[in-house]
Each structure stands twice: as C-alpha cells, then as structure tokens.
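[1] Provided below for reference: sequence and predicted model.
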Amino acid sequence: MTSSDQIMHSLERFGALCADPAPLIYQRLFAQHPEFEDLFAMDSDGGVRGSMLTTCFECIIGLAEGSQLPRFELQSARLSHQGYGVPEARLDDMFTIIRDTCRDTLAGEWTPAMDTAWAEILSEIASMNHAPA
C-alpha cells in the first residue's frame, strides 16, 4: 500500500468509526490552544468549524492524491488567518490534531505505515510555510 493509500484508508476507517469528527477534533484543538476558542464565539451552529474542517480534509486528500491545489488553499488560509492573529505554523496544528484524533479513533487499527504516511504529509504541509505562490 502506498503512502497515499495509507492516508486514504485511515480517513475511510476514521469516517466509518466516527460519523462526525468535528466535536473530537475541536475539543482537542481548544485543549491545546484555548485562545482559539474565542475565535469561534459567533459560530453558534458550528458552520464555520464544519467548513474549516472540510477544507482541511480536502487539503489532506488532495495532497495524498498529488494535487497542487492544496498548496494554494493553504497559502490563502495562512494569509486569512493572520488577520485573526493565528500564526502560520499554528494553522498546521489543525492537521496534526486531525491525525492524532484519527489515530486515537482507529486505536488498534492504526499501523506503523499509517504513521509514516501521516508524518510525510504533515511534513509536506509544514514545508508550505512561507512558500511563494
């Protein structure tokens, strides 16, 4: 199984085991970065959180599939989040939190190959910091 296959398989299993991962992911995000919770004060219906999470999953899947589009999406997100006081590198934390939540949910199904594939994709995301368009 390729790294791309490992990412996709882990996300498919995650989806099968957790119909709505948003509460788990945002609980972890706010535990690690309590200052971010205030940024969602007006998101009373969870729509902003859901939209952001969808974009994150689309970026992960796009990168796993070899698309260049996530590079531009991430650059745009980094710029727009600076206006909220979110440093570029903190944006990457969301992807690590997604990986960690996926890993914890899969528990015994999580493999060393998945761990390696996720480490590679997280490294790729981090390397996009300050990248020219």
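    Good, I have the coordinates. Residues are numbered from 1 along each chain as shown.
[2] C-alpha only now, for contacts and for neighbours.
    Noted.
[3] which stretches of this protein form helices?
    For the chain, applying DSSP state H gives helices covering 3-17, 22-32, 47-64, 69-82, 88-106, 112-127.
[4] buried ones in the shortest one?
    What it means is helix 22-32. Neighbour-count burial for helix 22-32 flags 22, 25-26, 28-29 (criterion: 16 or more other C-alpha atoms under 10 Å).
[5] nearest to R78, of these?
    Comparing those against R78 with C-alpha to C-alpha places L29 closest, at 16.9 Å.
[6] residue contacts, the closest one?
    Counting by C-alpha atoms under 8 Å, 6 or more residues apart in numbering, L29 makes contact with 36, 94, 97.
[7] ok, now Q82?
    Shown in contact with Q82 (C-alpha under 8 Å, 6+ apart): E88.
[8] Next, count neighbours for the residue nearest to F30 when sequence neighbours are not counted.
    Sequence neighbours aside, E37 is the residue nearest to F30 in space, at 5.8 Å (criterion: C-alpha to C-alpha, 6 or more residues apart in numbering). Neighbour count of E37, defined by other C-alpha atoms under 10 Å: 13.
[9] take the one below as the second:
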Amino acid sequence: MACPVPDDTAVARSLMRYEEAHGDPAPAIYTRFYAAHPDAEELFAGDALIPRRMMSSIFGILIDLADGTLSPGNSTSWVMDHIAYEVTRPMIETMFGVIVDEIRSGLGEQWSPAMESQWAEVIAQWADAALATYDADV
C-alpha cells in the first residue's frame, strides 16, 4: 500500500499489520487469484504495475467502506472497465475472497474476531453492489 491509512477500523488495522509483517499484499493476493483463474493473468498484458495500482485502489475502497466514507452503491464505478476487459463474474467473486483470505492468513494469530466481522460485512456489501452492477451491465 503506497499511502498511510488511518487505523480506526478493523479493516485498516489488518491491512497495516499485514504490510508491517509481510510488505505489500498485492503479489500474494494475485498469486492466489491466478491460481484460481490462470487465464486472468493474460488480461494484464504483462504489465506488472496494473495489478498493483488496481489493488491499491481496492484497498482504498475497502477502507472507505469500512469507515463509512463510501457507500457500497457508490463503489462500483470500476465494474464497467472490468467488463470491457472481459473480466468474468467468477473472477470478480474470487477476487473478493482471495483478498480477505490472504490478509487473514498473513496475520495468523493477530487476526481478530473484530477483523473477521468487519471484513465479512464490508466484502459482502461491496460484492453485492458490484455483482448487481455487473449483472445489470452484462
């Protein structure tokens, strides 16, 4: 994550702790994602910066959703771009899961019930809004 984040939410705290322990989570997240969707890697056309920028944006959205500065319905502008690049609904669904799976795994015993609860809530709300947008536009 390229910028400091406030630590007033469980999502933000978990991202900060992960970065302190392991560095940028983007490579590990994409390793998990590509394992589930090997065909997705070619969508980036070999540009390693694109996934990092995308993940940085995702972290910003997750933090804003967690602290209430962004509503799920206003967090889906990226969906149309992904449809244009032929990103599938299963790819989007997988990405939501691998993000939280990697952060949870990386934190190990530091992962708290508050983190589990807030991540589950934020991911569910964001996924519902994003997938509804996807379904409406495909």
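    That came through, no problem. Keep in mind the model is a prediction, meaning the values are calculated, not measured.
[10] Got a TM-score for the two of them?
    Once superposed, the chains reach a TM-score of 0.83 (TM-score structural alignment, normalised by the length of structure 1), with 126 aligned residues with a C-alpha RMSD of 2.0 Å.
[11] Of all the helices of structure 1, which one is nearest A41 of structure 1?
    The minimum distance between A41 of structure 1 and the helices of structure 1 falls on helix 47-64, with 10.4 Å, by C-alpha to C-alpha.
[12] how big is the offset of the closest one relative to structure 2?
    Mean deviation of helix 47-64 of structure 1 relative to structure 2 after superposition (mean C-alpha distance after the TM-score superposition for structure 1): 0.6 Å.
[13] Read off where that helix ends up in structure 2.
    Using TM-score structural alignment, helix 47-64 of structure 1 corresponds to residues 49-66 of structure 2.
[14] buried sites along that stretch?
    Residues 51-52, 55-56, 58-66 are the ones in stretch 49-66 of structure 2 that count as buried (16+ other C-alpha under 10 Å).
[15] if we look at it, which residues are touching it?
    Here stretch 49-66 of structure 2 makes contact (C-alpha under 8 Å, 6+ apart) with 1-2, 9-12, 26-27, 30, 44, 70-72, 75, 118, 122-123.
[16] Can you flag the buried ones in those?
    Looks like those have 1, 9-12, 26, 30, 71-72, 75, 122-123 buried, using 16+ other C-alpha under 10 Å.
[17] And those, which two are furthest apart?
    Pairwise over those, using C-alpha to C-alpha, the maximum falls at Y30 and S71, 25.6 Å.
[18] quick one, what contacts the most centrally placed residue in structure 1?
    With distances taken as C-alpha atoms, centre = their mean, the residue of structure 1 nearest its centroid is F95 (2.8 Å). F95 of structure 1 makes contacts with 56, 122, as judged by C-alpha under 8 Å, 6+ apart.
[19] Neighbours of the closest residue to L131 of structure 2 other than its chain neighbours, how many?
    Counting by C-alpha to C-alpha, 6+ apart, L131 of structure 2 lies nearest to R89, which is 7.2 Å off, once chain neighbours are set aside. Look at R89 of structure 2: counted by other C-alpha under 10 Å, it has 16 neighbours.
[20] and what of I125 of structure 1?
    Neighbours around I125 of structure 1, by other C-alpha under 10 Å: 21.
[21] Apart from its neighbours in sequence, what residue is nearest it?
    Nearest non-adjacent residue to I125 of structure 1 (C-alpha to C-alpha, 6+ apart): D92, at 7.0 Å.
[22] check contacts around that neighbour.
    If you count contacts by C-alpha under 8 Å, 6+ apart, D92 of structure 1 has them with 122, 125-126.
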